[in-house]
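Engineer: Here is a sequence together with a model predicted from it:
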Amino acid sequence: MGDPREPPEGTPDGGSGNEDEYRSVVFDESFVRAARIQELSARERLAGSFGRATRPKVRLGPFGTVPRQALALLLLILMAFAAAVYFGVSSPKGTSARPEGSQLTVSLVALSPASAVRPVADPANPFAALAAGYGDGTIGLNTPAGASTEHFSRVEVSKALDTVQRYLVASSLAPTALVQGATADVRAFVTPGEQAQFDASVAQPVDDRHHAVTGWVVRFDPAQVALATDTVKVIGAMRVDEADSGTLQITTDHTFVYALRQAGAPAGAPVTLETVRRELTFQFDRIDLGAAQLRLVDAVVQAGPEPCTTSMAGFLQPVLATPQGTQVPGPAALDPGNHAHPAWQVCGVLAGS
């Protein structure tokens, strides 16, 4: 019996049967993968939807052959890169780039004595003749309690006031800074954006309104001056406000009185009172508050008795009294038309002796 798959008449002459008839059709692997069979639902079969058995493949141009997982990953990377660029060039509302460079402006005013400088009556009690109202050290700073402002909380204001108080102690009351030349404790409070200016002021002080170290710290030349007592009398106050919505500002205005004698002088040697007024303006952003650092942006320093002819940029230069009294020439007349003299370098007259 013949093969039932063969036609009754037999295989046509010259033909090769069913096998040869479809030999030219090649179902390679890529063709099979590209063909997506769509299984029709019962409703589609009843409705006679037999027009198309495959679902068309969506083409995405050059990305058409990329697997969907890889395409999704590429899209996520592009979105992350776009976000990084956006946030890198866009500052959040209410913030700005942190200040750098020479931010502190310093005004130094020497106060020349109106008469001969005489020593205190009792070296063991040098502040006996001082007016009422002065306190010892930090008591005289009169640091207020923190209170919230429009954009800063009570806790943030309290942190700023505490940082300012500790800075004033390090820069105006500590003997290591006053007569030992130490500056590291003061520098620790300075923000990174101002540290280069601070370092330049210490290394090469000059009265150019930006690089006088005495704008940052009260200091006397240890080769010339010694403290008769570590006690410093202080009177003054602090004021809190805002420079802008992201900047807290504290202004301090204090007068410090120091009891000084000649370096190397024995106990009982003449003691002179040096008076220094410091009006300082500090600013804080929230990064400064978190780091307990500050930006000192303005310093006005009046000191006397001081000679008008000596620079105060590196050290304050007090006139020390002798038993007979020390006479110092008064300030010279200033000619406003003489532009060879810097306008900010002025000398006043110290009230009293």
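Structural biologist: Structure received.

Engineer: use CA for all of it now, contacts and neighbours both
Structural biologist: Will do.

Engineer: ok, which stretches of the stretch 201-350 of the chain are strands?
Structural biologist: Using DSSP state E, counting those that start in this stretch, the strands of the stretch 201-350 of the chain run over residues 225-227, 233-244, 247-262, 272-284, 295-304, 346-350.

Engineer: one more structure, for comparison:
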Amino acid sequence: MSAGGGQDGASVSDEEWERFLRESAAGVPGAPKEPSARARDVTRRLREEPVRPEAWRSYEPARPRRFRGRHAAVLVAALALLAVALVPGLAGRATGWFGGADGTTDAVGAQAPESQRPTGPPAGQTPVRPTLAEPFRGSPAARWANGAAGITVPPARATGWMSTAQVAQALTRTRDFLAASNLDPGVLRGERPDRAIALVNPHQKDVQDYLSTAFTTSRVSDEKKDPLLLFSRFDPSRTRLVGDVIKTRGRLTFREGEHGALQVTADVTFVYPVVRAAAGSEEVARTIVRRETVLSWDDPGKVKTEAGTFSLDSYTVHMTNAGCRDTSGRLAPAFGAERSGAATGPEVDPYDRSTPMTERMKDADDAGCGTATRT
């Protein structure tokens, strides 16, 4: 209804007024009573006033504006950026307010799983020292997943001699092998990786020869027998891990291999935060190990194997801050001033997963080590 009185916005017509008078005089049941002189006077004055823009009963007093939700965030961000522009020296600290170059922070900006090879290295982080409470602080790994959750397993499909269900199982067991080789607490302390070895084809003679000798001596005389080629392990008398979280990032891919086998390639980077083993040690260092492991789940009708095991086709490792050329068969990170003297090999960003391992190894030295541009 408008301010004029009719629901359609028009005034009462002469015909309707006459009908109203006739029905009122005749006493028609339910007929409205004749409006009083005061009511008619009010009606006349309303007709003479200009029509208001508000609909009937829709008017509300103006409310003060409130900045809510994202509007408040936009205002705060705008003020912060203005401060960065006006105050020298704030630009470097602004990254700590807003997180990395992708707009996320170490605390809450968990990175999406890796589904394909990235096109470049991860954005730079605020150069801050890691602590015992935050061992991945200032590192791209702070946004990576924990443990095996950081290894992306692709959707399965029937490949070679395997059905979709068999491929799915093989992919899961491949990830289990990587976890048993590089994440198991006992293995990291130097114990024999029995769970991982149990997944390797016992009829693959060259690999079994390697596995039988890699853990029998305290010193590695032949680099081809170095247990670090496949397994991550530390010397607990020299180094201990900080907490129980290891950050990982990588993925599995697969295709049909020789003799209809399912060939799986794992390209995974592991980040280990460590301190010296001495009691009270607080300086945190990080060892970064990237592994590319290629294995085949063979057709038992064509290749001699055992159910639930695979054959190793190849394995490549690149390590930074791991004690390059150390012959102990253990990862041996350096701390503090030791690092400048221990650094060997060409510079490399250990978090850059955009470079294929074949190219990474071309740039590495003979020991497969490098000098990390960041840890």
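Structural biologist: Looks like it came in fine. Model, not experiment: these values are computed from the prediction.

Engineer: Residue 83 of the first structure: which of the strands of the stretch 201-350 of the first structure is closest?
Structural biologist: Across those, residue 83 of the first structure has its closest neighbour in strand 247-262 (27.4 Å, Cα to Cα).

Engineer: chain center to that closest one, what's the gap?
Structural biologist: Centroid displacement of strand 247-262 of the first structure relative to its chain, using Cα atoms, centre = their mean, to the nearest Å, is 23 Å.

Engineer: Also stretch 158-175 of the first structure?
Structural biologist: Per Cα atoms, centre = their mean, the centroid offset for stretch 158-175 of the first structure relative to its chain is 17 Å.

Engineer: Over in the second structure, find the residue span it aligns onto.
Structural biologist: Per TM-score structural alignment, the counterpart of stretch 158-175 of the first structure in the second structure is residues 168-185.

Engineer: picking up where we left off before, distance to residue 141 of the first structure added to the strands of the stretch 201-350 of the first structure, as JSON lines?
Structural biologist: Converted to JSON lines, the strands of the stretch 201-350 of the first structure look like this (distance: least, Cα to Cα, whole Å):
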{"stretch": "strand 225-227", "distance to residue 141 of the first structure": "20"}
{"stretch": "strand 233-244", "distance to residue 141 of the first structure": "6"}
{"stretch": "strand 247-262", "distance to residue 141 of the first structure": "7"}
{"stretch": "strand 272-284", "distance to residue 141 of the first structure": "12"}
{"stretch": "strand 295-304", "distance to residue 141 of the first structure": "16"}
{"stretch": "strand 346-350", "distance to residue 141 of the first structure": "23"}
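
Engineer: Distance to residue 150 of the first structure and mean neighbour count added to those, as a markdown table?
Structural biologist: Putting these into a markdown table (distance: least, Cα to Cα, whole Å; neighbours: other Cα atoms under 10 Å) gives the following:
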| stretch | distance to residue 150 of the first structure | mean neighbour count |
| --- | --- | --- |
| strand 225-227 | 43 | 22 |
| strand 233-244 | 8 | 18 |
| strand 247-262 | 10 | 22 |
| strand 272-284 | 15 | 22 |
| strand 295-304 | 20 | 22 |
| strand 346-350 | 39 | 19 |
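
Engineer: Any idea which of the ones you listed gets closest to residue 200 of the first structure?
Structural biologist: Nearest of these to residue 200 of the first structure, taken as Cα to Cα: strand 295-304 at 15.1 Å.

Engineer: if we look at that closest one, which residues are touching it?
Structural biologist: 103-113, 190-191, 194, 215-216, 274-284, 316, 318-319, 350 (Cα atoms under 8 Å, 6 or more residues apart in numbering).

Engineer: again, only this time at 7 Å
Structural biologist: The list of residues contacting strand 295-304 of the first structure from outside it, by Cα atoms under 7 Å, 6 or more residues apart in numbering, reads 103-112, 190-191, 215, 274-284, 318, 350.

Engineer: try stretch 168-179 of the second structure
Structural biologist: For stretch 168-179 of the second structure, the surrounding residues in contact (Cα under 7 Å, 6+ apart) are 148, 153, 156, 196, 199.

Engineer: And that stretch against the first structure, how far off on average?
Structural biologist: Compared with the first structure after the fit, stretch 168-179 of the second structure shows a mean deviation of 1.0 Å (mean Cα distance after the TM-score superposition for the first structure).

Engineer: so where is stretch 218-226 of the first structure in the second structure?
Structural biologist: Mapping stretch 218-226 of the first structure onto the second structure (TM-score structural alignment) gives residues 232-240.

Engineer: Tell me the buried residues in that stretch?
Structural biologist: 232, 233, 234, 235, 239, 240 (16 or more other Cα atoms under 10 Å).

Engineer: try stretch 73-92 of the second structure
Structural biologist: Along stretch 73-92 of the second structure, these residues count as buried under the neighbour rule (16+ other Cα under 10 Å): 80, 84.

Engineer: Show me where the second structure has its helices.
Structural biologist: Per DSSP state H, the second structure carries helices over the ranges 14-26, 37-48, 69-86, 90-98, 164-182, 185-188, 194-197, 205-213, 338-342, 357-363.

Engineer: now those in a markdown table, with distance to residue 258 of the second structure?
Structural biologist: As requested, the helices of the second structure are exported to a markdown table (distance: least, Cα to Cα, whole Å):
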| stretch | distance to residue 258 of the second structure |
| --- | --- |
| helix 14-26 | 95 |
| helix 37-48 | 93 |
| helix 69-86 | 56 |
| helix 90-98 | 50 |
| helix 164-182 | 16 |
| helix 185-188 | 32 |
| helix 194-197 | 23 |
| helix 205-213 | 18 |
| helix 338-342 | 42 |
| helix 357-363 | 21 |
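
Engineer: right, so of those helices, which gets closest to residue 251 of the second structure?
Structural biologist: helix 164-182 (9.3 Å).
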